[in-house]
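Student: Predicted coordinates and the sequence they were generated for:
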Amino acid sequence: MIEVQCQCHGRLNELLPPSRRHRPFTHRLKQVMSLQQLLIPLRVPHPEVDLALINGDSVPLSRNIRNGDRIHLYPDTGDLDDPSLVLLRARPLQRPRFILDVHLGRLARRLRLLGLDTWYRNHMDDRPIIRLARLQGRTILTRDRGLLQQPEVTHGYYMRATSPDRQLHEFLARFEPWPWLNPFSRCSRCNGLIERLPESEVRRRVPPRLYLEFRDFFRCSCCDQIYWQGSHYERLRRYIDRLGV
């Protein structure tokens, strides 16, 4: 039996049961395993850990756990500028792009509303999500810790909140995507870019009552959904204003 002492820091405590938060706790292993393997029973996804200290030394995820090890896990390195530190999280992606699992459809629509490149399908299994995330350079957002604990996952985040509005506030606080926000630039249905509907197509595609009431019409460049700035747009605009965007 291998016995180690662990402590999580910062927002990693949100992933632990209350009895293990903000304090050292003992964890027992039946066999030798790597630090990355240890994170699975701790229920801490490795993409959320940026620094691990074992007995005071910065170590990689591949480091094997030994009896008596004292393990500290950190979500961020903060302002530390030490070349000897082994940073565990993959380098940040150049542009924030996301892929959401089947549990986060309502959050996906909100992110698209803000203009963020957000891939979502309500029938995708874990393996296709992981492949697409790696192929297109997307961060996985999920309510499934098991998905993030797959070894191929490099960028991911476990959403703590359960309601869509709380999830959106959590997302904005965690990722701070302010320079990339462009409300109403993406289709909430399919993630395609919104473009102005050419005047030559307006009369043919827009019902007469709408044509008489509104001047500007738009369409999705992918699914061809038509949009206009009616009462629904005004409600969404007020919602975005409340977010401070």
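Tutor: Received it, and whenever you're ready, just let me know what you need.
Student: From now on I want contacts and neighbour counts done on CA atoms only, so please keep to that.
Tutor: OK.
Student: Can you classify the residue at minimal distance from the centre of the chain as helix, strand or coil?
Tutor: Note on the chain: the residue nearest the mean C-alpha position is L141, at 3.3 Å, using Cα atoms, centre = their mean. Per DSSP: H, G, I helix; E, B strand; the rest coil, the local secondary structure of L141 is strand.
Student: now what about stretch 220-229, what contacts it?
Tutor: Around stretch 220-229, the neighbours that count as contacts under Cα atoms under 8 Å, 6 or more residues apart in numbering are 186-187, 190, 192-195, 214, 216-219.
Student: ok, 7 Å please
Tutor: Outside stretch 220-229, the residues that touch it by Cα atoms under 7 Å, 6 or more residues apart in numbering are 187, 190, 192-195, 216-219.
Student: related to what we said a few turns ago, surely the residue nearest to the centre of the chain meets Y157?
Tutor: Yes - with contacts counted by Cα atoms under 7 Å, L141 reaches Y157, the gap being 5.2 Å.
Student: tell me which residues in the biggest strand by length in the chain are buried?
Tutor: Using DSSP state E to define each element, the chain has its longest strand at strand 2-8. Of all the residues in strand 2-8, those buried under the rule 16 or more other Cα atoms under 10 Å are 3-8.
Student: Alongside the first one, take a look at this:
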Amino acid sequence: MSPEDAPRFAADAMLGRLARWLRALGFDTAYDIAIADPVLVELANAEGRILLTRDRHLLRDLRPQRAVEVRVDDPLQQLRDVAQELALTGPVAMFSRCLLCNALLVPLSAREQELLLAGMEHAPSGPVLHCPICRKLYWDGSHARRMRRALEQVLPGWGAT
């Protein structure tokens, strides 16, 4: 699935962990715990996003144009259910978005990586990406491997990409 063809999401305040999983898979997922439900629905409608919510009242009263009601508590089961309901075929681009703010990640240059990681005891050996908005660093370390294994449990084949 190409990024241009991939669905875009807006997650309500109760779905922060699901939003992080969707971002890890490369899906553009708006999430802000402080946003009011009417504003969230307006954002989703205006930007053509699929609203993900656990709030039946939001669905009934505010009637978003496109929405999926999330019914389970476990974030990985939520992800599996959303993927099945929307017939998602796999990740867009694993670990291409910031898990915190949703921005697209940018590779550090070799020189930037050398300067930044010089003093680290266990510096990553592969490429390092950074978020241009919140400045968080990402690399393919043990956390990414654990996430891939967890994905394989609920969505076989998705953690390998």
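Tutor: That came in fine, so what should we check first? Just so it is clear, the model here is predicted, and its values are computed rather than measured.
Student: What span of structure 2 is the very next helix or strand once past the longest strand of structure 1 aligned with?
Tutor: Per DSSP states H and E, the first helix or strand lying C-terminal to strand 2-8 of structure 1 is strand 25-29. The counterpart of strand 25-29 of structure 1 in structure 2, using TM-score structural alignment, is absent.
Student: how far off strand 2-8 does the helix or strand following strand 25-29 of structure 1 point, in degrees?
Tutor: Helices and strands here follow DSSP H and E; after strand 25-29 of structure 1, the next one along the chain is helix 35-42. Helix 35-42 of structure 1 and strand 2-8 are oriented at 80 degrees to each other (axes from the mean of the first three to the mean of the last three Cα atoms, to 10 degrees).
Student: what about the following helix or strand past helix 35-42 of structure 1, distance to the chain center?
Tutor: Next helix or strand after helix 35-42 of structure 1 toward the C-terminus (DSSP H and E): strand 51-54. Mean C-alpha position of strand 51-54 of structure 1 versus that of the full chain (Cα atoms, centre = their mean, to the nearest Å) differs by 23 Å.
Student: Just the closest of the contacts of stretch 220-229 of structure 1 to R70 of structure 1, please.
Tutor: Nearest to R70 of structure 1 among the contacts of stretch 220-229 of structure 1, counting by Cα to Cα, is C190 at 47.3 Å.
Student: Need the counterpart of the closest one in structure 2.
Tutor: Per TM-score structural alignment, the equivalent position to C190 of structure 1 in structure 2 is C101.
Student: And L51 of structure 1, by the same measure?
Tutor: So L51 of structure 1 corresponds to nothing, using TM-score structural alignment.
Student: what number of residues lie near L51 of structure 1?
Tutor: Residues within reach of L51 of structure 1, counting by other Cα atoms under 10 Å, total 20.
Student: Okay, it and I71 of structure 1: tell me how far apart.
Tutor: Distance of L51 of structure 1 to I71 of structure 1, computed by Cα to Cα, to the nearest Å: 11 Å.
Student: what ranges do the strands span in structure 1?
Tutor: Under DSSP E, structure 1 gives strands at 2-8, 25-29, 51-54, 57-58, 70-74, 97-100, 117-120, 139-142, 156-158, 194-196, 217-220, 226-228.
Student: could you dump these to a markdown table with distance to P164 of structure 1?
Tutor: Formatted as a markdown table, the strands of structure 1 follow (distance: least, Cα to Cα, whole Å):
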| stretch | distance to P164 of structure 1 |
| --- | --- |
| strand 2-8 | 27 |
| strand 25-29 | 33 |
| strand 51-54 | 30 |
| strand 57-58 | 37 |
| strand 70-74 | 27 |
| strand 97-100 | 13 |
| strand 117-120 | 15 |
| strand 139-142 | 12 |
| strand 156-158 | 14 |
| strand 194-196 | 23 |
| strand 217-220 | 24 |
| strand 226-228 | 23 |
